[in-house]
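Student: Predicted model follows, preceded by the sequence.
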Amino acid sequence: MNSDRPVISCKNVWKLFGPNPRRYLAGMPKGHSYEDIRADGYIAGVKDVTLDVAKGEMLVIMGLSGSGKSTLVRCFSRLHDITGGTIEIDGQDIMALPEKELIELRRSKMGMVFQSFGLLPHRTVLENVAFPLEMRGQDKHARRARALEVIKLVGLEGREEYFPRELSGGQQQRVGIARSLAIEPDIWFLDEPFSALDPLIRREMQDEFLRLQDMLGKTIVFITHDFDEALRLADRIAIMKDGAVEQCDTPDKIVLNPMTPYVKKFTEEIDKAHVVHANVLAGPINGAAVEGDPIPGHLTIHQLARRLVNDSRDLLPVADKSGTVTGVMERQKALDVLLGDEKNG
């Protein structure tokens, strides 16, 4: 298997809702807008989306309610059949799979967590977590051992015999996460899993989630409508509007270079210094004379604020985590991110 091949590859994908979507898409004029399509009696749940998700990547899909983010993820797992385009999972066209193979793919490779916890109220934490393994036909001892393992992983050790009603909202969400991890999925789909939680518990769950991802290295597609959450969690963010992806990029690049007015609206209130890392502002050395201690490229401009203000060099060497200098950064560029660009007021 080619390790460079994306785990999920989505090319020119459409999902139209209406009386005869395939025939309509085949005859639809090129460049038809979302409003044009709606005027014709159809809804473009997903509109000509092309993107890849790499192995171990966390792609966060965000947008307002009705933007198409949940529809797109349901297309990834073929909970929705697409109207046009192709979706491949590990190089396999999922639209070509017979029902039996599709079910097996979902059971063996995909874990799903939704906003509503969907726990079985009359089963204990242990029984809820073991449930997908029971559906898979795994024997009682093996599924109990695996369930106990993931319960410990999500920090619920000691609560195995509790019922859902005896748990807080954050604990119930951990059970949902443990249940989806029990099957050891390669791909993890999470649809606004923390949005029902209060802000403090939500942040704790984000911390827990980042810890789990650091340990497990799953390929993750995470849906949210919260831009702060997206910035905190994502390797890349895909921002959707009217079924289409407006921009898909790293958090740094989205806040530095929003490509559309819609994306710019999301970034206006964001303190860029908390998001932008030094290595993103660095350019090639190209023979530049750089002296002195390098700036750690993995730190944000906010984390480097004191050093940037006190440093007198115009060009600052930027190093990776091993200490190897990888580029140079103009100090003024970093100060503009930190303090605001004078030209823009």
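Tutor: Received the coordinates, thanks.

Student: CA only for contacts and neighbour counts going forward, please
Tutor: Will do.

Student: The residue nearest to Asp314 when sequence neighbours are not counted: how many residues sit nearby?
Tutor: Counting by Cα to Cα, 6 or more residues apart in numbering, Arg331 is the residue found nearest to Asp314 once chain neighbours are left out, at 5.4 Å. Using other Cα atoms under 10 Å, Arg331 is surrounded by 19 other residues.

Student: Next up, the contacts around Arg331.
Tutor: Arg331 makes contacts with Leu308, Arg313, Asp314, Leu315, Leu316, as judged by Cα atoms under 8 Å, 6 or more residues apart in numbering.

Student: Count the neighbours of the third one for me.
Tutor: Asp314: 12 surrounding residues under other Cα under 10 Å.

Student: Surely it is in contact with Ala334?
Tutor: No: distance between Asp314 and Ala334: 10.5 Å, which falls outside the contact criterion (Cα atoms under 8 Å).

Student: Show me the helices in the stretch 201-345 of the chain, by range?
Tutor: 227-233, 251-256, 261-267, 278-281, 305-310, 331-339 (DSSP state H, counting those that start in this stretch).

Student: Let me know which of those helices is the nearest to Ser195.
Tutor: Nearest to Ser195, of all these, is helix 227-233, at 10.0 Å by Cα to Cα.

Student: Go through that closest one and flag the buried ones.
Tutor: The neighbour-count check on helix 227-233 (16 or more other Cα atoms under 10 Å) flags Phe227, Glu229, Ala230, Leu231, Arg232, Leu233 as buried.

Student: and here's the other structure:
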Amino acid sequence: MTGPHTDPAPGTGPAPGPDGAVPPGGEPGDGPVFSVRGLWKVFGPKAARVPGDPELAALGPDALRERTGCTAAVRDVSFDVRPGECFVVMGLSGSGKSTLVRCLTRLIEPTAGSLHMDGEDVLGMDRARLRELRRHRAAMVFQHFGLLPHRTVLDNIAYGLQIQGLPRAERRTRAAAMAAKVGLAGLEDRYPSQLSGGQQQRVGLARALAVDPEVLLFDEPFSALDPLIRRDMQEEVIRLRREEGRTMVFITHDLSEALRVGDRIALMRDGGIVQLGTPEEIVARPADDYVADFVRDVPREQVVTVRAAMRPATAEESAAGAALSPDTLVIDAIEAVTRTGGPVRVMDGARCLGVVDHAGLLAVVAGLAPGLAPGGTPDGSAGAAVAR
């Protein structure tokens, strides 16, 4: 199913939002880093027949397996990854998220569809070009760190550079810089067995960063870590993205992690994307009952911004007084309104977009904000973007 706010066609760049702003992760005219259209990965006998047969393609997982012996791990998926954004693919175990990300660099060969990176046809790449993509343009960070136990931290970080053929002195210099960037300074001569789980994951992150890839692909990288260490690593990813503007594709089954690190989230079920949107869109406007159940326990005030709670300002209200930016979270706006004792302006530069007050903010918390009924957008149209 395709919603009203789908990703742009390949090469057209991110579309402006309802207020004319370009979504996070791109500038007007930037093309997508990855552009995926109608992608399938089917496992089983004569897998290629499934995407091409509308009757088979429409079958659910159990019916398809019973009739053909095939499993559609990824089914008819379309999306763009914009430059500089953290694009999160999330879902429960077996939803197809890890298979999908492996298809992006053809670690798993797609069955059907189209896949482009920076406008180049990934499915048409020969072995040499594909090897270049994996070594230089896209680096993966896995849940299981895959460190070489007989190599020091520094040599583990430098491993990808060694594969690229860089001289030893140069790769060790770059590896040392990456160690410092991810908080491993002073640990360069230790071995993996001498590190904590969080430190080992930092080595894996530094190793991926050392090759200076265009995009980082994270496959549930922190799921094996303790909660406090996991939060530290999430902060590290957020910091790196903020400081470097690096494009990231992040796989997780954890909703709180997805909401924390993601600019946009693709929520998968049975191989397909059931909703694609910003964290705010998914929490405030779930596309169906499945998504609504997924986000039911999320504190809305910690995700939704004041845009959802605004009402038009009177001439007197818009003239002066306290002000908030449009991206202020509702939880912070509640504090501001309480402090001022009245409506607070929402300002975009010198322009007053509206005001928020106690009634509007509390309605958002309760899920009753005007125009934010489940499945609806502020203008009353259908729900947030749902990829095919």
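Tutor: Everything's here; your move. Fair warning: this is a prediction, and the values are worked out from it, not measured in the lab.

Student: Determine which two of the buried residues of helix 227-233 of the first structure are furthest apart.
Tutor: Maximum pairwise distance in the buried residues of helix 227-233 of the first structure, criterion Cα to Cα, is 10.0 Å, between Phe227 and Leu233.

Student: Could you measure from the counterpart of Arg207 of the second structure in the first structure over to Val150 of the first structure?
Tutor: Correspondence of Arg207 of the second structure to the first structure, assessed by TM-score structural alignment: Arg179. Look at Arg179 of the first structure and Val150 of the first structure: by Cα to Cα, to the nearest Å, they are 8 Å apart.

Student: How about Gly169 of the first structure?
Tutor: 18 Å.

Student: Looking at those two, which is more packed in?
Tutor: Val150 (25 against 18).

Student: mind checking what the more buried one lines up with in the second structure?
Tutor: Match for Val150 of the first structure (TM-score structural alignment): Met178.

Student: ok, and its match, which helix or strand is that part of?
Tutor: Assigned by DSSP states H and E, Met178 of the second structure falls within helix 168-181.

Student: Tell me which residues of that helix come out buried.
Tutor: Here helix 168-181 of the second structure shows Arg171, Arg172, Arg174, Ala175, Ala176, Ala177, Met178, Ala179 as buried, counting by 16+ other Cα under 10 Å.

Student: and which of those is nearest to Ala72 of the second structure?
Tutor: Checking those against Ala72 of the second structure with Cα to Cα, the nearest one is Met178 at 39.1 Å.

Student: May I ask you to confirm that the match of Val150 of the first structure is in contact with Leu209?
Tutor: Yes: Met178 of the second structure is within contact range of Leu209, at 7.0 Å (criterion: Cα under 8 Å).

Student: I'd like the distance from Ser33 of the first structure to Thr219 of the first structure, if you could.
Tutor: For Ser33 of the first structure relative to Thr219 of the first structure (Cα to Cα), the value is 32 Å.

Student: Between the two, which has more neighbouring residues?
Tutor: Of the pair Ser33 of the first structure and Thr219, Thr219 is the one with more neighbours under other Cα under 10 Å, namely 23 against 13.

Student: Please report the distance of the residue lying farthest from the centre of the first structure from Asp314 of the first structure.
Tutor: Using Cα atoms, centre = their mean, the residue of the first structure lying farthest from its centre is Ala289. It sits 39.3 Å away. Shown here: Ala289 of the first structure relative to Asp314 of the first structure, a distance of 11 Å by Cα to Cα.

Student: Equivalent analysis for Glu342 of the first structure, please.
Tutor: Glu342 of the first structure is 17 Å from Asp314 of the first structure, by Cα to Cα.

Student: Ok, Thr124 of the first structure next?
Tutor: The gap separating Thr124 of the first structure from Asp314 of the first structure is 62 Å, by Cα to Cα.

Student: cool, Leu216 of the first structure as well?
Tutor: 41 Å.

Student: Check Met240 of the first structure too.
Tutor: 39 Å.

Student: Check Ser65 of the first structure too.
Tutor: Ser65 of the first structure is 45 Å from Asp314 of the first structure, by Cα to Cα.

Student: now Gly292 of the first structure
Tutor: 12 Å.

Student: Equivalent analysis for Met259 of the first structure, please.
Tutor: On the measure of Cα to Cα, Met259 of the first structure and Asp314 of the first structure end up 29 Å apart.

Student: tell me which element whatever residue of the first structure lines up with Phe218 of the second structure falls in.
Tutor: Using TM-score structural alignment, the partner of Phe218 of the second structure in the first structure is Leu190. If you go by DSSP H and E, Leu190 of the first structure is part of strand 187-191.

Student: Next: Met140 of the second structure.
Tutor: strand 138-142.

Student: how about that strand, aligned to which bit of the first structure?
Tutor: So strand 138-142 of the second structure sits over residues 110-114 in the first structure, by TM-score structural alignment.
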